[in-house]
Structures are given as C-alpha cells and as structure tokens.
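Novice: here is a sequence with its predicted model. Questions after.
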Amino acid sequence: MTAIGVSGVSGVLGLRPQAARAANAPAYNPGGQYDVSVSEVEFRRNAAGRMLMARIYQPKGSGPFPTVLDLHGGAWNNKDRHAEEPMDRAIAASGVLVVAVDLTLASEAPYPGSVQDANYAVRWLKLNAPKWNGSPSNIGVYGSSSGGHVAELLALRPHDERYSAIPLPQAPEVDASVAYVATRSPISNTFARFENAERRNREEMVKFNKIYFNPWETIHEANPQEILDRHEHVSLVPLLIMQGALDDNVLPEVQEKFAATYKAAGGTCEFHVFEDSPHEWVAKEGPQTDKARAMVKAFIARQLQA
C-alpha cells in the first residue's frame, strides 16, 4: 500500500500489499465453479431510521473464500444492494464471498453518509466474513458508478476520521483498509461529471449532485481526481477501472486522466475501455458483459496471488 504525502513523495504504510497477500491470501482460481446460496442480514440502521441490509452471495464449498464488498451505484440518490446482482453472482460463483450492502441515499444524508456506510461495512465484514466462510484478510471492493466513487474514497482515505465515525463496538481496533478495488464506470472526477451534466442539460443528474454534495464545496473535497491533484496523504491500492467507450455520463477521457494521475502518483491502475458500451453495459447479457465479469475475476486473482 503506497502512501502519498502533501509533498507528493511516495512512502510505505505497513506491509507492502504483495507481502501481506503472500502471507494471508486465501486460495482463489478465477475459473472455479461453485453453486451459490443467497441470504440477507441486517447491516445497520442509518440516521434516517432505515434498516440497511446486506445481501450475502456465499459459494458452497469448504473455503475460506476471498471476500469482496459490493457498493451499488445510483448517482448517490437511488438503487440498493440488488443493483449489481448479476455481477455479484458471477463473482461468487467463481469462489468469492460477495457481500452487497445498502448505502444511505442522499435524500437521507448527504456526503459523507454513504462513505461512512462503506467504511463501516469493511470493518463489519472483517469481523463477520468467517460466518459465511469468507476470509477477513485481503478484503476487496467492487463499486459501480457512484458506488465506484465511494469505493475510491474509501480506498484513498481508509483512516479518515469522518468516514470512520460510525463505531463498531465489537471490534474497535479493526480498520477500513482494503487490499484492492475493482470498478465499473466510477465517478472518479465528480466536478467534471457535474459540468458534463450541465452541458447536456441533464437536469436530474444536476439535481442529484446538489442533493448529495451539500454543502456544495464538498464536490471538490470529495473528488478523487482533485484529491490526487492536491497531493493529499492517501493510500493507493491496486485499482481496476472498466469504462464504456460510449458512456456520456462518465466520459472516457475524464476517466483516462484519472487513471493516468493515479499511476503517476505511484499507484497501480488497470484501465480498460469497452468498445460500443454505454455507462451501464453490464446490465445486459452479452460478450462485453462476459468480458467484464472475466476481467474482474482475473484482477482479483492477480491481487491475491501477487
């Protein structure tokens, strides 16, 4: 795990990921085939009074299995734990415990509400993964669209006191650090996406930004691209970005710039553009969706085997 300080000089926080994975990573074959059982448990009740749920995709086998946390998209204002069910099932069927959680919606609490949920979810999962035959070591994250934005913030700032504000009394010593992040169409530059929405007269996209980023200045404070541009002290875990070439929601050139900035800062970023694919191409079956599923599984395997 690489840390970048305000000077932009790289340093190391604890074990390098390669050493940690070699010591603790569970075995994983991305070509594995398992039956999957699906169950749900209560995750946490948010400040608005809604019980957030966790959906558990558990491979049927001896394990322990690698563990991945799924953070849903929905422009911070919509959707829930079911949003990426086909991807979650595909990953789980290869021998990964996948846990998809509800995130607080912007109408319930603005930023950093959903990031606090995600931070808590990592700690909660490190404590509870063994219940579902998952390994608490080397937990990864999969995030889509706004869930990808939350995943990037979670990984960049695992020890941010604002994000870790929700206590986990059963394991107060557990932190929210993760081993890797895989994303599909992540909002890696929040302000660039807002400007794109304004140019295209996407009134709902504009409105959703203003609900979530309240006060408005947080659209810059919580912008992964600007965080790197400011040379903040961050953690840089291996990152996968899958981007649709036809995406007019999160523009490919904006995503490409973020990937380049991440690598220039010292991180490992695999950036892949999917031809003839819009923002949410994985919602439909087809060759490009199959390719995305295979890419995520191969990425997970590389992180666990390095």
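Specialist: Received the coordinates, thanks. Residues are numbered from 1 along each chain as shown.

Novice: C-alpha from now on. contacts and neighbour counts both.
Specialist: OK.

Novice: is it true that Ala92 touches Gly61?
Specialist: No: with contact defined as C-alpha atoms under 8 Å, Ala92 and Gly61 do not form a contacting pair (11.3 Å).

Novice: between these two, which is the more surrounded one?
Specialist: Legend: neighbour count by other C-alpha atoms under 10 Å for Ala92 and Gly61, higher for Ala92 (30 against 12).

Novice: okay, pairing it with this:
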Amino acid sequence: MTGYEQPTEVVPPPPLDRECAAVLANMPPFPTLALETLKDVRQPPPGYEPPSDAVLSQGGAFIIEERFIPGGTGADISVVICTPAGAAAPRPALYLVHGGGMVSGTARQSMPGYMHLAEALGLVIVAVEYRLAPETPYPGPVEDCAAGLKWTFENSEELGVDGNRVIVLGQSAGGGLAASLILLARDHGHRMPLGLMLTAPMLDDRNNTVSAWQMEGIDTWDRARNEVGWAALLGSRRGTPDVSPYAAPARASDLNGLPPTFLDVGSAETFRDEVVAFASKIWKSGGQAELHVWPGGFHGYELLAPEAAISRETRAAREAWVRRLL
C-alpha cells in the first residue's frame, strides 16, 4: 500500500448526532478488517439472517426474482429484481449497486434500505450481484455493474421497466462503482440513465482527506478499513498516479455530461470531503448536482439508526429528489 502522512493539523471531528451516537455506542466493535481475514468478515454476525425472498416480498407486495446474466469478461453474474405487485407497466426503475467496501455485501442485503422508494413511487429495483475484490480486482467489479445496467436497458420491456426512467443508485462502495460505470458509459457512448444517486459513495483511493483523518478509529468505515478495501480492488496501484477514474471516480478531471446527480453523506464520516469535492467538480463542469451533508451522521447511520430524525429526513430527501426527477 502507498502510505500517507497525517496532515500537520487535524482538528477534532464534528460531533455525532445525539441519536446516532447512542446507537453507535451500543454496537459491538467491528471486527478488524484485513485481506487475510476477509472470509471471517464476510460471515453475517450472530443472529443476523440475510433477507430471504419471502422477507423482501413484504407479504406479497413485491415479486422477487433472480436472473443470471453475462457479466464482465468471462463472467456470469446475477441480478435480483424486485417488482411492485399489481403496478401498471412500464414502471420507472432503480438500478442498485450495493455497498461493502469492495470486498463484501450482497444485492439482497442492500435492498431493504431502498424499498421505501419502490413502495412510495412504484419503482422496480434491479440489484446487481457484482464480483468482489480481491478475488476479482479492478476492472472486474465495474465491468459487472456496467454489464448489468446494459442488460437492464436491453430487457426493459420484459421487466416492465420504462427504459427512459432508470436511475442508477450506488451505496458506499457501490456509489463509487455507480459513478465509475457512468463515466464509462459517457466516454464510450453507452446509454445513460435518467439520474444518478450516490449515497455516501467511496470515490477516492488516496484516502487522505481531512475527514478521513478526523474520523480515524471513530467511523464505522474508517481510514484503516478504507485502505484495505482500496488495496483489495487496486493492489499496489492504490494511491499511485496511474489509477484510472473508472476505478476511483475522484480521479476524473472532468465530470461534464453526467446525468442529474444526488449525493449525500454524513458530516462525521470518512467520505465527507471526497463527496463534497465530487459534487463541486460536477458544478464546476457545468452539471446538475444536489448535495446533502447530514450533521452528525456516521457512515451508514440511516441504516444502523433508522429511527433517528436525520435518518428519516435523509430518506425523505432521497424520495423527494427521485419524485422530482421522475
């Protein structure tokens, strides 16, 4: 890995939201993340059951289906499709790219956090099961995500999806992959979605912002864990000048031509500064972006503290943006 020196002055981090801090204080310590221990880290914690199709269907409100499709070069991947039962086709859709630091997570695990959008707006969710690093390093994961989006567009009629109203949504590491696949689509003349939603996206392999240093040892996904995720994806290239913007979107010098983009992040999380910088770069390039920095939110606060006031406001802001876009 390429190391970085801590900036000369790093002031104390912003205070955590009171409700979020209470939840964080009662959580067990996160296991140490290392490439050698990924097998253990990928195991669900005791008592956690990954959401089954029966749970995701919410008593028949949604129809859950899994399809196996061609992924990146030489790969087969799956997509999990969640369709509102009884809704008239064609429907708008969310193309969902899950989080997990590039090294863990599944499509089904990510879907419950966004089902409120499907319920409120009658959306189909298509969640891609991309291959994980380090077993599949860059460019495999982003190629899988791009292949899944291409498949969604090509099969939109069969899926009951309005191909002109597809929004790409990426969470955490999935946010970085979502931004990457949009840059690929822009630069290679592929079909673009209606919009792009990035929730606390993982964008910058250099891992050297003020917020990354401020939240070291505090955030649920801190600087040390971030180092491991990027190293899994990029190996020895992480942090070097030759990292592609298709791997780390913060490396892109020009963000012209992106669809309308929504970004949100907590003020007390590792990714704060890289997300703010990415939004600023979109504006500098003449693009349209809506940015929310939620005061006192740590990484994943809206999922781990769903009843906190800022979590409810976060979900409402996301829904309002999608509703306006549609």
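Specialist: That came in fine, so what should we check first? From a predicted model like this one, the values you see are computed outputs, not experimental measurements.

Novice: about what we covered before: which residues do Ala92 and Gly61 of the first structure both contact?
Specialist: Listed as contacting both Ala92 of the first structure and Gly61 by C-alpha atoms under 8 Å, 6 or more residues apart in numbering are Tyr34.

Novice: for the second structure, longest strand please?
Specialist: Ranked by residue count under DSSP state E, the longest strand found in the second structure is strand 161-171.

Novice: where in the first structure does it fall?
Specialist: Per TM-score structural alignment, the counterpart of strand 161-171 of the second structure in the first structure is residues 134-144.

Novice: where do the strands sit along the stretch 1-150 of the first structure?
Specialist: 2-4, 10-12, 36-45, 51-59, 67-71, 97-101, 140-144 (DSSP state E, counting those that start in this stretch).

Novice: helices and strands around the fourth one, which ones?
Specialist: To tie it back to what came earlier, the one meant is strand 51-59 of the first structure. Other helices and strands packing on strand 51-59 of the first structure, by 3 or more C-alpha pairs under 8 Å, 6 or more residues apart in numbering; DSSP states H and E, are strand 36-45, helix 85-92, strand 97-101.

Novice: now do the first one against helix 85-92, angle only.
Specialist: Think strand 36-45 of the first structure. On the basis of axes from the mean of the first three to the mean of the last three C-alpha atoms, to 10 degrees, strand 36-45 of the first structure is oriented at 120 degrees to helix 85-92.

Novice: in strand 36-45 of the first structure, what's buried?
Specialist: For strand 36-45 of the first structure, burial by neighbour count (16 or more other C-alpha atoms under 10 Å) applies to Val36, Phe43, Arg44.

Novice: next: stretch 222-232 of the first structure.
Specialist: Ala222, Asn223, Pro224, Gln225, Glu226, Ile227, Leu228, Glu232.

Novice: quick one: terminal-to-terminal distance for that stretch?
Specialist: Using C-alpha to C-alpha, to the nearest Å, the end-to-end distance of stretch 222-232 of the first structure comes out at 12 Å.

Novice: the aligned residue in the first structure for Lys150 of the second structure: neighbouring residues, count only.
Specialist: Under the alignment (TM-score structural alignment), Lys150 of the second structure pairs with Arg123 of the first structure. Residues lying near Arg123 of the first structure (other C-alpha under 10 Å) number 23.
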